[in-house]
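Novice: What follows is a protein structure lacking sequence information:
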């Protein structure tokens, strides 16, 4: 499942300083699913995961690659401490494609925003998440202490990547849909001083917790 170049909602990132681990992701808003493509400079296994605080403990992980027999392998795992990631009873990540070419491994996989495996999977929300990445030089043995590993903070559901249809939710001054728009106005008389500080307070028209996704 390749991400097309003309898709306006794709995003790319290089996760490691040497450029050996490249990520591309696409938010499928109508399916409430995120597709991930990773290209890694290795012929060994590839690790990829989601974490709330950048730590292994509690992370939602996959390990995949292409074996010496040319067949792909792919597992949904979770980290519980200073030990090897454990297999999830419910395999909620989906592998779409896997291949090796030269010294590179390519994996395409996806996961819904929410799964029914709340004990082992993290929900994908509009909050910041840490992508945990790792890779090995071989396929033979999964190791806890990856030699090549790191973390990358990202907003996977960045509002800037939202489809154009979401603009329809902003009609009637934001009274319809899940995205609300309200105007803040005020006036001030400037004095003749070189510097002036102005502080004002405004009541937000809601009593529930909200996320501000844009100010203009």
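Specialist: Here it is on my side, so go on. These figures come from a predicted structure and were not determined experimentally.
Novice: rest of the way, CA atoms for contacts and neighbours
Specialist: OK.
Novice: so the residue nearest the centre of the chain, which of the three states?
Specialist: The residue lying closest to the centre of the chain (CA atoms, centre = their mean) is residue 156, at 3.4 Å. The three-state label given to residue 156 by DSSP: H, G, I helix; E, B strand; the rest coil is coil.
Novice: Against that first model, consider the following:
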């Protein structure tokens, strides 16, 4: 399926996300859903001008998680990448980038991270398939450097699809 078609389908699904989670009194708003049970669509709108992270976890912790981190740097250039975590430490870049489409924007108060990826990428070493027993983990920072987010700027919620 072409990236343009996936983006079109994601846009159609944009008004009917499977779930909308308002986290930390609206500091982090997470919208996500599945298009045709094949493509995960995620939009995270966060009150920050630093990086934004969203991930899948089997346990709700960072250990073993499949992560997408992105933001807009000081030069106004968007950045986004696919990562995996082997512990509660800086994640490792996934050599098989499974992001299908993305858009990262930033204004004076918020960073918005949108991406799509296959519900099951087939990358069994560094990606987790979307399943009803998964957790969505989230984190953010006020900085574009991948400094530690601290305990107040991260969490986990059960996947609700």
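Specialist: Structure's in. What do you need? Computed from a prediction, not measured in an experiment: that's the story for all the values here.
Novice: Would you mind reporting the TM-score between them?
Specialist: After superposition, the two chains reach a TM-score (TM-score structural alignment, normalised by the length of the second structure) of 0.84; 153 aligned residues with a CA RMSD of 2.2 Å.
Novice: measure the residue nearest to the centre of the first structure to residue 78 of the first structure for me?
Specialist: From residue 156 of the first structure over to residue 78 of the first structure the distance is 20 Å, taken as CA to CA, to the nearest Å.
Novice: Secondary structure class of residue 130 of the first structure, three-state.
Specialist: Following three-state DSSP, we place residue 130 of the first structure in the strand state.
Novice: re the thing from before, right, and the residue nearest to the centre of the first structure touches residue 123 too?
Specialist: No. Residue 156 of the first structure is beyond contact range of residue 123, at 11.3 Å (criterion: CA atoms under 8 Å).
Novice: What is the neighbour count of the alignment partner in the second structure of residue 121 of the first structure?
Specialist: Matched to the second structure by TM-score structural alignment, residue 121 of the first structure sits across from residue 127. If you count neighbours by other CA atoms under 10 Å, residue 127 of the second structure ends up with 25.
Novice: Could you pull out the strands in the second structure for me?
Specialist: Listed in chain order, the strands of the second structure (DSSP state E) span 19-23, 28-35, 39-46, 52-57, 66-72, 78-84, 92-93, 99-106, 111-118, 135-140, 154-158.
Novice: mind putting those strands in TSV, mean neighbour count included?
Specialist: Shown next, in TSV, are the strands of the second structure (neighbours: other CA atoms under 10 Å):
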stretch	mean neighbour count
strand 19-23	15
strand 28-35	22
strand 39-46	23
strand 52-57	26
strand 66-72	25
strand 78-84	20
strand 92-93	16
strand 99-106	18
strand 111-118	22
strand 135-140	24
strand 154-158	17
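Novice: CSV please, covering those strands and showing distance to residue 5 of the second structure.
Specialist: Shown next, in CSV, are these (distance: least, CA to CA, whole Å):
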stretch, distance to residue 5 of the second structure
strand 19-23, 22
strand 28-35, 11
strand 39-46, 11
strand 52-57, 23
strand 66-72, 21
strand 78-84, 20
strand 92-93, 26
strand 99-106, 10
strand 111-118, 11
strand 135-140, 25
strand 154-158, 29
